[in-house]
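**Student:** Provided below are the primary sequence and the corresponding predicted coordinates.
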Amino acid sequence: MTSLYRNPSEVPKISPLVITQGTFDGVHLGHQKVLKHVVDLAREQHTQSLLITYHPHPRLVVEPNNRELRMLSSIEEKAEAVFALGIDYVLILPFTQEFSQLSPETFVANILVKQLNVHTIVIGYDHHFGIHRSGDFNTLIRLSKQFNFAVQEIPASTIDEIAVSSTRIRKALSNSSLYDANQLIGRPYQLTGTVIHGKQLGRTIGFPTANIHINDPYKLIPSFGVYAGICLVENKRFKMVCNIGVRPTVDGENISIEAHLFDFDKNIYGEHLTLFLVQYLRNEKKFDSIEALKSQILLDAQQAQNLVNLD
């Protein structure tokens, strides 16, 4: 059974844990390699696996004036992807100024050992933790002898691959290269949000859309354009065509995310839904008339239906 916790004391004390920790933003293929190793190691030891991650992102706390930082996954999207890989527990620790002042020794003794009963910690050679990032791999080796737990190092090549992949994914999403981003993530890039009231212009031309407010303000929004994909709403999947942008033909000003769901006709205002972006179709453009826009939307819709497979 997989479970999500926000306090170390809540994690079941069934047996010692195999633990890894980090932001794991995007849970891309590099991350997945590490997490699958943690799962396999826990099974070999006949115990459970745990990911410790943080919310908000540590950089938002230690760099409060950073306005550029954007996440590849919300905390909920991250947990869902991690559980899909077989991790038993996810612990989301609130990253606060107070937490950032913990010494490495206090973190290990009070959280990893006392509250989580660590068996093995799997960590990168370049991992730093504790006040002023003063704890590192060697700190864990030293403390493991004191507290009797094992430490496994993630190879440097894997750590470097993770860093490079995260950068490439962000660049790809910002440059309309959705295919490249999805290849690195290992699944379609997703946006999670709530359906809000819009101007209902789509309904007037025969294409009603769900206007989506992205719940995480730091979520990376891909480049403007039209996308084919899948929408998950009320645990059901529907093909969709989605526009991200400012709707220049109707003199839009604010960025909006609008999705037209095929074979769907239901009032879903206020509903929580997830968009999976499968393929980038074209960039956003301003048409000479509403009729020209409608003609292009018809072509977009046909292309999206042909490209997307729900199986």
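**Tutor:** Nice, I can see it.
**Student:** CA only for contacts and neighbour counts going forward, please
**Tutor:** OK.
**Student:** quick one, what contacts the spatially most central residue of the chain?
**Tutor:** Nearest residue to the geometric centre of the chain (CA atoms, centre = their mean): Ser73, 1.9 Å. Ser73 sits next to 25-27, 190, 219-220 when contact means CA atoms under 8 Å, 6 or more residues apart in numbering.
**Student:** Looking at these, which one is closest to Thr47?
**Tutor:** Thr47 has its nearest neighbour among the contacts of Ser73 in Val27, at 22.8 Å by CA to CA.
**Student:** Count the residues that sit near that closest one.
**Tutor:** The number of residues packed near Val27 is 27, by other CA atoms under 10 Å.
**Student:** now do Ser103
**Tutor:** Residues near Ser103, counting by other CA under 10 Å: 17.
**Student:** Show the contacting residues for the residue lying closest to it once chain neighbours are set aside.
**Tutor:** Nearest non-adjacent residue to Ser103, counting by CA to CA, 6 or more residues apart in numbering: Gly130, 4.9 Å away. The contact partners of Gly130, by CA under 8 Å, 6+ apart, come to 100-104, 107.
**Student:** make it 6 Å
**Tutor:** Shown in contact with Gly130 (CA atoms under 6 Å, 6 or more residues apart in numbering): 102-104.
**Student:** so of those residues, which ones are in strands?
**Tutor:** Under the assignment DSSP state E, the contacts of Gly130 contribute nothing to strands.
**Student:** ok, now which ones touch Ala304?
**Tutor:** 228, 241.
**Student:** Show me where the stretch 1-150 of the chain has its helices.
**Tutor:** With DSSP state H, counting those that start in this stretch as the criterion, the stretch 1-150 of the chain has helices at 29-44, 58-62, 75-84, 97-100, 104-106, 137-147.
**Student:** Mind checking these for the one nearest to Thr158?
**Tutor:** helix 29-44 (6.6 Å).
**Student:** Closest one of the contacts of Ser73 to Gln279?
**Tutor:** In terms of CA to CA, no member of those lies closer to Gln279 than Gln190, at 11.8 Å.
**Student:** The closest one falls within a strand, correct?
**Tutor:** Yes - according to DSSP: H, G, I helix; E, B strand; the rest coil, Gln190 belongs to a strand.
**Student:** also this one, for the comparison:
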Amino acid sequence: MKIFNSIQDFKTTSGTIVTLGTFDGVHIGHRKIIERLVQNTDENTESLVLTFFPHPRMVLQGDSEIKLLNTIDEKAFLLEENGLDNLVIHPFDKAFSRLTAEEFVKNILVDIFNIKKIIIGHDHRFGRNRTANIDDLIVFGKEYNFEVEQISPQEIDEVSVSSTKIRNSLLDGNIQLANDYLGYDYFLTGTIVKGKQLGRTIGFPTANLSIKENYKLIPLNGVYVVSSIINDKKVYGMMNIGFNPTVNGQHQTIEIHFFDFDGDLYDKGIKVSILNRIRSEQKFESVEKLKEQLALDKTTSLEFIKNKK
């Protein structure tokens, strides 16, 4: 898959089959659209997704609090897995939002993308102030010689409802429901950094995950069963998201204790897949009581892993 960091960077000698949107999560609903996109290509055309960053709500509504299911890199990884040829990530700004519908169609879809077909939701609106709709797009298609294929209301409902359910499920700690809607295990990617190293003193050394993208949605605080690929091998573990109240922690941390692994992960990038939630974060009366609970958590995690295999 080729990645382009702006519309102007895109170059092709083929025609394109295009869809556009945020595609946050690249979940089961999105995948149906991507599958249709890829199936529509032939020897003369390539599939293309146009997406934007920052999220339009961040720019137009000043919504810096919005949390997304994927970072840009995670989204690219998932789209490539689904067979996409081209991903264009355009920097969204107010100037772009002021393009008229015809400017967007003529200057971008036709002149740059060499569009042959667009696959889009029946309720999609575009152009300055979002005034143009699917009927306008069909008119433009006839004028500029490209097809318009509508995604049915039923499919759009599936896409939007599952996105909402995924976010709500993660914020509620219902990781298994979120994973069902995603079609894969929700994951976090980041770098392992040094922490207070308390876990090491009580027999549960942890890797502290630092995520640089502050817009990434972090699930509800608590203890989770997780897995990662380390040195080409799947390693299971348990992860705590929270404030470490037993030792009066002041900041939210993400700490993973890997089973059957002993090695240096500092400064290494890692992907952590979240499989199940065990319990809420608790404050224990002593570090010894915390240690006892962690032993129970490990037993619970290993039982879940055994049944999952």
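**Tutor:** Received it, and whenever you're ready, just let me know what you need. Just so it is clear, the structure is predicted and the values come from calculations on it, not from any experiment.
**Student:** Residue in structure 2 paired with the residue nearest to Ser103 of structure 1?
**Tutor:** Aligned by TM-score structural alignment, Gly130 of structure 1 pairs with Gly127 of structure 2.
**Student:** Its match and Tyr181 of structure 2, how far apart?
**Tutor:** Distance of Gly127 of structure 2 to Tyr181 of structure 2, given as CA to CA, to the nearest Å: 31 Å.
**Student:** Need the counterpart of the residue nearest to the centre of structure 1 in structure 2.
**Tutor:** Aligned counterpart of Ser73 of structure 1 in structure 2: Asn70 (TM-score structural alignment).
**Student:** Next, the contact list for Gly26 of structure 1, please.
**Tutor:** Neighbours of Gly26 of structure 1 in contact, by CA under 6 Å, 6+ apart: 72-73.
**Student:** any idea how far the counterpart of it in structure 2 is from Ala178 of structure 2?
**Tutor:** Mapped onto structure 2 by TM-score structural alignment, Gly26 of structure 1 lines up with Gly25. Counting by CA to CA, the gap from Gly25 of structure 2 to Ala178 of structure 2 is 10 Å.
**Student:** next one: Lys216 of structure 2
**Tutor:** As judged by CA to CA, Lys216 of structure 2 and Ala178 of structure 2 stand 15 Å apart.
**Student:** Which one's more surrounded, those two?
**Tutor:** Ala178 (25 against 17).
**Student:** Translate the more buried one into the numbering of structure 1.
**Tutor:** Using TM-score structural alignment, Ala178 of structure 2 pairs with Ala181 in structure 1.
**Student:** what helix or strand does its match sit in?
**Tutor:** Counting by DSSP states H and E, the element that carries Ala181 of structure 1 is helix 178-185.
**Student:** Next, the mean deviation of that helix compared to structure 2.
**Tutor:** Its aligned residues in structure 2 lie a mean 0.8 Å from helix 178-185 of structure 1 after superposition (mean CA distance after the TM-score superposition for structure 1).
**Student:** Can you mark which positions in that helix are buried?
**Tutor:** 178-179, 181-182, 184-185 (16 or more other CA atoms under 10 Å).
**Student:** repeat for stretch 234-247 of structure 1
**Tutor:** Quick answer for stretch 234-247 of structure 1 (16+ other CA under 10 Å): 237-247.
**Student:** Strands - which of the residues you listed land there?
**Tutor:** Judged by DSSP E, the subset of these located in strands is 237-245.
**Student:** From the rest of the structure, what touches stretch 250-259 of structure 1?
**Tutor:** Residues outside stretch 250-259 of structure 1 that contact it (CA under 6 Å, 6+ apart): 209-212, 241-246.
**Student:** Please apply the same query to stretch 140-153 of structure 1.
**Tutor:** 119-124.
**Student:** what's the span of stretch 67-75 of structure 1 from first residue to last?
**Tutor:** The first and last residues of stretch 67-75 of structure 1 sit 19 Å apart, counting by CA to CA.
**Student:** That should have said stretch 208-218 of structure 1, apologies.
**Tutor:** Length of stretch 208-218 of structure 1, first residue to last, CA to CA: 28 Å.
**Student:** Over in structure 2, find the residue span it aligns onto.
**Tutor:** Using TM-score structural alignment, stretch 208-218 of structure 1 pairs with 205-215 in structure 2.
**Student:** ok, the contacts of Ser73 of structure 1 vs Ile19 of structure 1, which is closest?
**Tutor:** Proximity of the contacts of Ser73 of structure 1 to Ile19 of structure 1 was ranked by CA to CA; the top entry is Val27 with 16.1 Å.
**Student:** That closest one: what's it in contact with?
**Tutor:** Counting by CA under 6 Å, 6+ apart, Val27 of structure 1 has no contacts.
**Student:** gap between it and Val195 of structure 1?
**Tutor:** Taking CA to CA, one finds Val27 of structure 1 at 25 Å from Val195 of structure 1.
**Student:** on that earlier part again, just the buried members of the contacts of stretch 140-153 of structure 1?
**Tutor:** By 16+ other CA under 10 Å, those give 119-124 as buried.
**Student:** Just send those back as a markdown table, with distance to Lys266 of structure 1 too.
**Tutor:** Listed next are these as a markdown table, based on distance: CA to CA, whole Å:
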| residue | distance to Lys266 of structure 1 |
| --- | --- |
| His119 | 50 |
| Thr120 | 49 |
| Ile121 | 48 |
| Val122 | 47 |
| Ile123 | 47 |
| Gly124 | 48 |
